[in-house]
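Asker: need a 3D model of the sequence below.
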Amino acid sequence: MSDPDNEAGSEWKELRADETAEGKRLDQWLAALLAPEFSRSRVQAIIREGAVSLDGRAVSEPKRKVSAGECYRIMLPEPEAPEPEGEAIPLSILYEDDALIVIDKPAGLVVHPGPGNWTGTLVNALIHHCGATLSGIGGVRRPGIVHRLDRDTSGVMVVAKADHAHRVLADAFADHGQDGDLERAYVALVWGVPPRSSGSVVAPLGRSTSDRTLRAVVPAGRADARHAVTRYAVLERYGPGRPEEQIASLVECRLETGRTHQIRVHMAHIGHPLVGDPAYGRAFRTKVNRLPPQLAAKVAAFPRQALHARLLAFRHPETGEMMRFEAPIPHDMTELLEGFAGL
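Answerer: A predicted model of the protein is given here:
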């Protein structure tokens, strides 16, 4: 229930204790009911602040024993985002020193905590692996993060372990490699074959008007429009016949800018969305009907967009040495490519 006189962002809630609550500590009982938004320590603080009442009187002792039938009234503040903790999540480490760590991120791993993904992220894994050595410039929930990959995109990422390295790497990514000190290459399996073997997509990106979690090509004059350039080259073509009749192709994409979902949106914009892309490739789902049954089943079961960050090259922030890292295409995507190669 809400209270019109309540402070902004807070909510009154009434909770009645049943037989299972008999004899439990008040903080323990409330924390179980309010998890995961409120931890036990947070509930204890709320109680001590006088925000919990019984029969109109504030209860300020977290250890108080609960009796069945009691009805507590609690004023809940906006839940605080939890600080991430280290978790023993395996990492595929390509390189590590005192300044940075380079990993091959698997598909399905979220980079940093956020709504719906407060645990099980790359940040949780890094905290466990690196301890206190991670750079803090990115903030509590993004320590060391200077760039990111979508949850369902696999491939090479670099993370800063020292603050100076973080600043230098962040500047390089913000510059999008215009000085030649940053190189990023992805491979993507897309529907159809682009009409030219290589080309560039130059189209500004902004928020989609139909879904604010997605991006779209927008007019350059729109307030949120961001300059975006993707260079592509066709590596393989799949299916018989002329290029315009072939069913799919493997393309390499190189970024001149680094916008959210850039490759996915740009390839869809030129009529060649990524195979398996649930957000930008929905209009091409019927393409599966043109595939042999075994391959069609593989495509239908593929749980993500077929996109892999194959290459990342950058200048080491401490030594100045150019470093180059490559990650092989993961098994799930390799199997998919083998299926298309058999067309």
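Asker: could you use CA atoms for every contact and neighbour count after this?
Answerer: Will do.
Asker: counting neighbours, what do you get for His147?
Answerer: Here the number of neighbours of His147 (other CA atoms under 10 Å) works out to 14.
Asker: I figured it was touching Asp171, is that so?
Answerer: No: the criterion here is CA atoms under 8 Å, and His147 misses it with Asp171 at 10.8 Å.
Asker: can you show me the helices along the stretch 51-200 of the chain?
Answerer: 122-130, 163-174 (DSSP state H, counting those that start in this stretch).
Asker: who's in contact with the shortest one?
Answerer: Looking back up the chat, that one is helix 122-130. The contact list for helix 122-130, computed with CA atoms under 8 Å, 6 or more residues apart in numbering, reads 84-91, 109-113, 134, 141-143, 161.
Asker: could you report the neighbour count for Leu307?
Answerer: When neighbours are defined as other CA under 10 Å, Leu307 has 29 of them.
Asker: wait, isn't it in contact with Arg151?
Answerer: No: between Leu307 and Arg151 there is no contact under CA under 8 Å: 10.9 Å.
Asker: and Val218, what is it in contact with?
Answerer: 203-206, 225.
Asker: Ala216 - that's part of a helix, no?
Answerer: No: under DSSP: H, G, I helix; E, B strand; the rest coil, Ala216 sits outside any helix and is assigned strand.
Asker: quick check: it touching Arg207?
Answerer: Yes: using CA under 8 Å as the test, Ala216 is close enough to Arg207 to be in contact (5.9 Å).
Asker: so for these two, which sits in the more crowded spot?
Answerer: Each of Ala216 and Arg207 has its neighbours counted (other CA under 10 Å); Ala216 has more, 25 against 17.
Asker: out of everything not next to it in sequence, what's closest to the more buried one?
Answerer: Excluding its sequence neighbours, the residue lying closest to Ala216 (CA to CA, 6 or more residues apart in numbering) is Ser208, at 5.0 Å.
Asker: closest to Tyr238 among the contacts of Val218?
Answerer: Within these, the smallest distance to Tyr238 is 27.0 Å, found for Ala203 (CA to CA).
Asker: neighbours of the closest one, how many?
Answerer: Ala203: 20 neighbours (other CA under 10 Å).
Asker: contacting residues for Glu11?
Answerer: Counting by CA under 8 Å, 6+ apart, Glu11 makes contact with 1-3, 75-77.
Asker: please give me the structure for this one as well, since I'd like to look at both together:
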Amino acid sequence: METREYTVEAEEAGMRIDAFLAGRCSPELSRARIQSLIRAGDVTVGGVDTAAAKRRVKEGEAVALRVPAPAEPEPEPEDIPLTIVFEDADLVVVDKPAGLVVHPGPGNWSGTLVNALLHYCGEELSGINGVKRPGIVHRLDKDTSGLLVIAKTDMAHRSLAEQFAAHGSDGRMVRSYRAIVWGTPVPAVGRIETMLGRSSSDRLKRDVVAATQPDARQAITDYRILAGAGRAAGAEASLVECRLATGRTHQIRVHMAHIGHPLIGDVVYASGFASKAKALEEPARTTVEAFRRQALHAAELGFVHPVTGDAKRFSSDLPTDMRELAAALGIALSGNQQP
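Answerer: Reported below is the predicted structural model:
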């Protein structure tokens, strides 16, 4: 709720209050919108509410206008194709393509996974996260592809949320990702353990920070090289498996950049490696420069079914764009992309 305060000038004296405010707020707020705010009790004169749009203002009067924050629209069902990996009465597992936003938000009020799920599942989604995130237990970045589980019932949502919170420490949850990174990590198998928090230079980024930073959270990523380093025109790249022991925002992207091997295509955390792409020979250069997302795929997802207690495990092959990227960089997959 924003409060705006105005003082009536001599030339404005005698105007209807709705006309006075419309003049002060034009073109942002229309006169009709001002009148609705007056009727709602969001306009005061000298600290006293007024509900009469025809009231005349006097010189020197203090007029305050309360403007509620814009109401966020509720997501609508949209017929967006989904790749369903598994489904029963309690949950559904989907293979999300790169470019699909998980839930609505500023700039993405439509065309999201939630819009697609509302069309596909109707009202069969957990309501724990509210109308804007029905059934959503976890998420992937817009440009990360791969496996997601969505809860249809509140009971399933609570059970899955507990498993995600444990990050596999109790043996129930398994999550692994495939990433194509610049260079060859050393050692070939390792653990990255840092504190992550908001970047001091960009509020949309995460960074390795000191433990004393107020929002610092422990982050642990285990990685191993799956395919021996490829070499295309002098630039090395590797296919790496990453397993999460914690689940922080952008964790894999930040951690791999932190050890000097950022994800190819990551414009946020690998911007310093643009020269590597430009140094490649064709056709590798064209392929890498045309790759418009971080090379990250959620390839494996395992959990205990909330109702049956069965251990469920699902896998997703590397998508076509990452296969083509690997081939262009000389990475021989040889089945290593499989979970």
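Asker: quick TM-score on the pair, please.
Answerer: After superposition, the two chains reach a TM-score (TM-score structural alignment, normalised by the length of the second structure) of 0.81; 301 aligned residues with a CA RMSD of 3.0 Å.
Asker: out of the helices of the stretch 51-200 of the first structure, the one nearest Arg57 of the first structure is which?
Answerer: Among these, the nearest to Arg57 of the first structure by CA to CA is helix 122-130 (41.0 Å).
Asker: counterpart of that closest one in the second structure, which residues?
Answerer: Helix 122-130 of the first structure corresponds to residues 113-121 of the second structure when matched by TM-score structural alignment.
Asker: the stretch 51-200 of the second structure: strands as residue ranges?
Answerer: For the stretch 51-200 of the second structure, strands defined by DSSP state E, counting those that start in this stretch occupy the ranges 62-67, 84-87, 91-96, 145-151, 174-182, 189-198.
Asker: which residue is nearest the centroid of the second structure?
Answerer: Centrality entry for the second structure: nearest residue to the mean C-alpha point is Asp141, 4.5 Å, by CA atoms, centre = their mean.
Asker: among the helices of the stretch 51-200 of the first structure, which is the most enclosed?
Answerer: helix 122-130 (a mean of 21; mean count of other CA atoms under 10 Å).
Asker: that one vs the second structure, average distance?
Answerer: Comparison of helix 122-130 of the first structure with the second structure after fitting gives an average deviation of 0.9 Å (mean CA distance after the TM-score superposition for the first structure).
Asker: compute the inter-axis angle for that helix and strand 100-105.
Answerer: 130 degrees (axes from the mean of the first three to the mean of the last three CA atoms, to 10 degrees).
Asker: returning to what we had before: and which of the contacts of Val218 of the first structure is nearest Val156 of the first structure?
Answerer: Nearest to Val156 of the first structure, judged by CA to CA, of the contacts of Val218 of the first structure is Leu205 at 23.8 Å.
Asker: the closest one reaches Ala223, doesn't it?
Answerer: No: counting by CA under 8 Å, Leu205 of the first structure stays clear of Ala223, with 10.7 Å between them.
Asker: for the corresponding residue of the second structure for Pro204 of the first structure, give me its contacts.
Answerer: With TM-score structural alignment defining the correspondence, Pro204 of the first structure maps onto Met195 in the second structure. Applying CA under 8 Å, 6+ apart to Met195 of the second structure gives the contacts 208-211, 216-219.
Asker: any idea how far Met195 of the second structure is from Gly260 of the second structure?
Answerer: Distance from Met195 of the second structure to Gly260 of the second structure, counting by CA to CA, to the nearest Å: 17 Å.
Asker: His138 of the second structure now?
Answerer: Applying CA to CA, the value for His138 of the second structure to Gly260 of the second structure is 28 Å.
Asker: likewise for Asp90 of the second structure?
Answerer: According to CA to CA, Asp90 of the second structure and Gly260 of the second structure sit 42 Å apart.
Asker: for stretch 247-267 of the second structure, measure first residue to last.
Answerer: Separation of the first and last residues of stretch 247-267 of the second structure by CA to CA is 21 Å.
Asker: residue range for it in the first structure?
Answerer: The alignment of stretch 247-267 of the second structure onto the first structure (TM-score structural alignment) covers residues 258-278.
Asker: buried ones in the matching stretch?
Answerer: Applying a neighbour-count criterion of 16 or more other CA atoms under 10 Å, one finds 258-260, 262-268, 271-277 buried in stretch 258-278 of the first structure.
Asker: looking at the residues you listed, which are in helices?
Answerer: Applying DSSP state H to these, the entries found in helices are 262-268.
Asker: neighbours of the counterpart of Val190 of the first structure in the second structure, just the number please.
Answerer: Counting by TM-score structural alignment, Val190 of the first structure corresponds to Val181 in the second structure. When neighbours are counted by other CA under 10 Å, Val181 of the second structure registers 28.
Asker: so the spatially closest residue to Val181 of the second structure that is not a sequence neighbour versus Ala270 of the second structure, what's the distance?
Answerer: Excluding its sequence neighbours, the residue lying closest to Val181 of the second structure (CA to CA, 6+ apart) is Leu263, at 4.3 Å. The spacing between Leu263 of the second structure and Ala270 of the second structure, counted by CA to CA, is 7 Å.
Asker: same deal with Ala19 of the second structure?
Answerer: From Ala19 of the second structure to Ala270 of the second structure the distance is 53 Å (CA to CA).
Asker: follow-up on the earlier one: buried only: go through the contacts of helix 122-130 of the first structure for me.
Answerer: Buried by 16+ other CA under 10 Å: 84-87, 109-113, 134, 141-143, 161, out of these.
Asker: and what about the closest residue to Thr50 of the second structure other than its chain neighbours, helix, strand or coil?
Answerer: Nearest residue to Thr50 of the second structure, sequence neighbours excluded (CA to CA, 6+ apart): Thr44, at 5.5 Å. Secondary structure, three-state DSSP: Thr44 of the second structure is strand.
Asker: residues touching Thr44 of the second structure, list them.
Answerer: The neighbours of Thr44 of the second structure, taking CA under 8 Å, 6+ apart as the test, are 50, 63-65.
Asker: what's the counterpart of Arg148 of the first structure in the second structure?
Answerer: Checking with TM-score structural alignment, Arg148 of the first structure has Arg139 as its match.
Asker: what about its match, distance to Ala274 of the second structure?
Answerer: Counting by CA to CA, the gap from Arg139 of the second structure to Ala274 of the second structure is 28 Å.
Asker: correct me, but Lys13 of the first structure touches Leu76?
Answerer: Yes: assessed by CA under 8 Å, Lys13 of the first structure is found in contact with Leu76 at 7.1 Å.
Asker: with neighbour numbers in mind, choose between those two.
Answerer: The residue with more neighbours, out of Lys13 of the first structure and Leu76, is Leu76; 17 against 14, by other CA under 10 Å.
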